[in-house]
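**Q** Sharing a model that was predicted from the sequence below.
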Amino acid sequence: MNNEYSFIILTFNEEIHLPRLLRSIAGLNAAIFVLDSYSTDSTLAIAEAAGASVLQNAFENHPKQWDFALKNFDVKTPWVICLDADQVVTPELQIQLLNFKDQDHPNINGIYFNRKNFFKGKWLKYGGYYPFYLLKMIRYGIGYSDLNENMDHRLIVPGNTIIWKKGHILEENLKENNIRFWIEKHNKYSDLLALEETERILGTRNQTVKPAFWGSPDERTARLKQLWWQLPRYVRPLLYFTYRMVFKLGILDGRTGIIFHFLQGFWFRLVVDIKIDEIIKQKQDADRH
């Protein structure tokens, strides 16, 4: 058994994704922990057949689900790799993991993996979507889930991190090939994000990650979010879509890629702005009464 790291995977009705992920990590001989959100398909049977330790917890949002996972599994290894069920470890990344030794990383608490994201079978190479580094491997007991985020799930580690630019995790949610699923999913996400941004406007929610343009990938994201919150609502979705299309060359992703960048970069952000105004109006009306 692998004594260096274990895997934690979040699932909900992932019978089409989980076997693909499990095949990609099978050769690593690592312990697998699955936190399920009460799936109604064969997800649990698939996880148990693979020898995974399974717990269930009602889903509220991703940060809270990761927090529960990191606090409730009996992890014995010094490191954990935290994956979503629709992700896959490439052979190149698998080789790096096969060669990984904790003793070679004495002053490191986190490792960023490079992600390739797919939409309707299309790799999104442009629009700011590649390279895209995610903190996926953390020192267990030191790294934690950022509960100051409502939608964007982010793991945090104090101390030093490194970036693995070679090898990838591939992320492709096959359920999103049905555009109705994508829209319904992101409509729910827009509720979470609108509430989060409203709380930031009102000063009741803070950032955990220190914003820094020249820092880690997450510190740069935190700084860009600060700028985003300062932009005028309803204008910023158009600015962001233009930025992705023109400055980040999203137009080179072709028809499928442009559809994605429009939906995720403009439509989704516009819906969030509308919902922020609705929440603020509701609060104002409640205060008057």
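**A** Happy to help now that I have it.
**Q** rest of the way, CA atoms for contacts and neighbours
**A** Will do.
**Q** My guess is Leu124 contacts Tyr130. True?
**A** Yes - at 7.2 Å, Leu124 counts as touching Tyr130 under the criterion of C-alpha atoms under 8 Å.
**Q** what ranges do the helices span in the stretch 151-289 of the chain?
**A** 179-201, 217-230, 236-242, 254-262, 268-288 (DSSP state H, counting those that start in this stretch).
**Q** So for Leu124 and Tyr130, which residue has more residues nearby?
**A** Neighbours per residue (other C-alpha atoms under 10 Å) separate Leu124 from Tyr130, with Leu124 holding more: 23 against 15.
**Q** rewinding a little: which one of the helices of the stretch 151-289 of the chain lies nearest to Phe73?
**A** helix 217-230 (25.6 Å; C-alpha to C-alpha).
**Q** for stretch 151-158, how far is the first residue from the last?
**A** 21 Å (C-alpha to C-alpha, to the nearest Å).
**Q** Turn the helices of the stretch 151-289 of the chain into TSV, including mean neighbour count and distance to Asn117.
**A** What follows is the helices of the stretch 151-289 of the chain, written out as TSV (neighbours: other C-alpha atoms under 10 Å; distance: least, C-alpha to C-alpha, whole Å):
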stretch	mean neighbour count	distance to Asn117
helix 179-201	16	15
helix 217-230	15	17
helix 236-242	19	18
helix 254-262	18	11
helix 268-288	15	18
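**Q** Include distance to Lys64 when you put these into a markdown table, please.
**A** Listed next are the helices of the stretch 151-289 of the chain as a markdown table, based on distance: least, C-alpha to C-alpha, whole Å:
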| stretch | distance to Lys64 |
| --- | --- |
| helix 179-201 | 13 |
| helix 217-230 | 18 |
| helix 236-242 | 27 |
| helix 254-262 | 27 |
| helix 268-288 | 21 |
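**Q** next up, a second structure to put side by side with the first:
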Amino acid sequence: MSDISIVILTYNESVHIRRLLSKIAGLQAPIYIIDSGSTDDTVAIAEQYGAIVKVNKFENHPKQWDFGLRNTNITTPWIIGLDADQYPSDELLSKLKSFSDASVPADVNGIYLNRHNYFQGERLKYGGYRNFYMLKMFRNGKGWSDLNENMDHRFVIEGKAIIWKDEILIEDNLKEHDLDFWLHKQIRYSNLTAQEEFQRKRGLRGQTLKPNLFGSPDERKAVFKKIWWNMPLFVRPMIYFFYRFVIRLGFLETTSGRTFHYLQGFWFRFLVDAKINELERKEKRK
């Protein structure tokens, strides 16, 4: 039996879930599906692979992950949290097959995986997306979902973490080949992000991680997030897009990649700022 349990969030993921489960079936690891009420074949496919399925109404990603960690009877020493549109590369799969609790130093409680993103079938290689490290694996009882976030989900841990740089976690959302699907999803996400930032400005939401430019990947991101929150609305999307598209060479991407950097790096950020501005105007009218 594996020393790892795998927790997966799903909602109408029939296009993805078989791809992921077929990859990880050989790990012989317990699999837990936290479903948001799928109306397609997601749950049926998951049960075919022996996964334990729990259903919980979706509010946001951090709360859904929190539900999953609190309401699954996980007994293995390590946990991996995956999205349905992710799957391990052959190198990562091989490392997970041979993984044991004894192979990790006792003072290490988390492992960052190197995520490679795809957009409409093309891997993103520039604009800061060549290597994107995410804490996806942690000791049972030593990691939890960061509920201070409203949109971006992250796990946080007690103690130290290490990085697996060469074992890749692939994220390739096949539904996003339909640009309308991606746009509508970003509109939903922009509401959550705007609400989060609006609350942060009023001291109603804290930052769990201590910003540290020389710390873990998430602690370094916390430094730039703090700077971002203090930048003027509508100016910061232009600065960020210039940084991604020019300084980080996003213009060298394929057409799909350049589209992604424009839409996600500028349009989405501008939309968030417009919604924050709208929330502020509503507050003044009260």
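**A** Arrived safely, thanks for sending. None of the values given here were measured: they were computed from a predicted structure.
**Q** TM-score for this pair?
**A** Once superposed, chain against chain, the TM-score is 0.98 (TM-score structural alignment, normalised by the length of the second structure); 285 aligned residues with a C-alpha RMSD of 0.7 Å.
**Q** among the helices of the stretch 151-289 of the first structure, which is nearest Ile8 of the first structure?
**A** The nearest among the helices of the stretch 151-289 of the first structure, by C-alpha to C-alpha, is helix 217-230 at 20.6 Å.
**Q** can you give me the angle that closest one makes with helix 179-201?
**A** Orientation check (axes from the mean of the first three to the mean of the last three C-alpha atoms, to 10 degrees): helix 217-230 of the first structure against helix 179-201 gives 80 degrees.
**Q** what about helix 217-230 of the first structure, how far off from the second structure?
**A** Compared with the second structure after fitting, helix 217-230 of the first structure has a mean deviation of 0.6 Å; criterion: mean C-alpha distance after the TM-score superposition for the first structure.
**Q** Roughly how far does the equivalent of Leu22 of the first structure over in the second structure sit from Asn191 of the second structure?
**A** Matched to the second structure by TM-score structural alignment, Leu22 of the first structure sits across from Leu21. Noted for Leu21 of the second structure: a distance of 31 Å to Asn191 of the second structure, by C-alpha to C-alpha.
**Q** same question, Val108 of the second structure
**A** Applying C-alpha to C-alpha to Val108 of the second structure and Asn191 of the second structure gives a distance of 36 Å.
**Q** so what's Gln186 of the second structure closest to, chain neighbours aside?
**A** Distances taken as C-alpha to C-alpha, 6 or more residues apart in numbering place Phe268 nearest to Gln186 of the second structure, at 6.8 Å, with adjacent residues excluded.
**Q** So the closest residue in space to Phe245 of the second structure that isn't next to it in sequence versus Arg205 of the second structure, what's the distance?
**A** Closest residue to Phe245 of the second structure apart from its sequence neighbours, by C-alpha to C-alpha, 6+ apart: Phe251 at 5.3 Å. As defined by C-alpha to C-alpha, Phe251 of the second structure lies at a distance of 35 Å from Arg205 of the second structure.
**Q** which residue in the first structure lines up with the residue nearest to Gln186 of the second structure?
**A** Phe268 of the second structure maps onto Phe268 in the first structure, by TM-score structural alignment.
**Q** so that match touches Lys188, yeah?
**A** No - applying C-alpha under 8 Å as the test, Phe268 of the first structure and Lys188 come out as separate, 10.4 Å apart.
**Q** Which one, of the helices of the stretch 151-289 of the first structure, ends up nearest to Asn160 of the first structure?
**A** helix 217-230 (12.5 Å).
**Q** I'd like to check what contacts the closest one. Which residues are they?
**A** For helix 217-230 of the first structure, contacts defined as C-alpha atoms under 8 Å, 6 or more residues apart in numbering pick out 133-134, 197, 207, 209-214, 236.
**Q** do that again at 6 Å, thanks
**A** Under the criterion C-alpha atoms under 6 Å, 6 or more residues apart in numbering, residues 210-213 lie in contact with helix 217-230 of the first structure.
**Q** ok, now stretch 250-266 of the first structure?
**A** In contact with stretch 250-266 of the first structure (C-alpha under 6 Å, 6+ apart) are residues 126-127, 237, 241, 244-245.
**Q** Could you pull out the helices in the stretch 1-150 of the first structure for me?
**A** Counting by DSSP H, counting those that start in this stretch, the helices of the stretch 1-150 of the first structure are 18-25, 43-49, 62-72, 91-98.
**Q** among those helices, which is nearest Ile183 of the first structure?
**A** Short answer: helix 62-72, nearest of these by C-alpha to C-alpha, at 18.1 Å.
**Q** Check which helices and strands the closest one sits against.
**A** strand 144-145 (3 or more C-alpha pairs under 6 Å, 6 or more residues apart in numbering; DSSP states H and E).
**Q** do that again at 8 Å, thanks
**A** strand 5-11, strand 144-145 (3 or more C-alpha pairs under 8 Å, 6 or more residues apart in numbering; DSSP states H and E).
**Q** and the gap between Lys64 of the first structure and Val80 of the first structure?
**A** Distance from Lys64 of the first structure to Val80 of the first structure, by C-alpha to C-alpha: 17 Å.
**Q** More neighbours: these two, which one.
**A** Set Lys64 of the first structure next to Val80 and count neighbours by other C-alpha under 10 Å: Val80 wins out with 26 against 19.
**Q** Arg154 of the second structure contacts Gln64, doesn't it?
**A** No - under the criterion of C-alpha under 8 Å, Arg154 of the second structure is not in contact with Gln64, lying 11.5 Å apart.
**Q** My read is that Lys165 of the first structure contacts Lys116, right?
**A** No - the pair Lys165 of the first structure and Lys116 fails to qualify as a contact (C-alpha under 8 Å) at a distance of 11.4 Å.
**Q** between the two, which one's more packed in?
**A** Neighbours per residue, other C-alpha under 10 Å: of Lys165 of the first structure and Lys116, the larger number sits with Lys116, 21 against 14.
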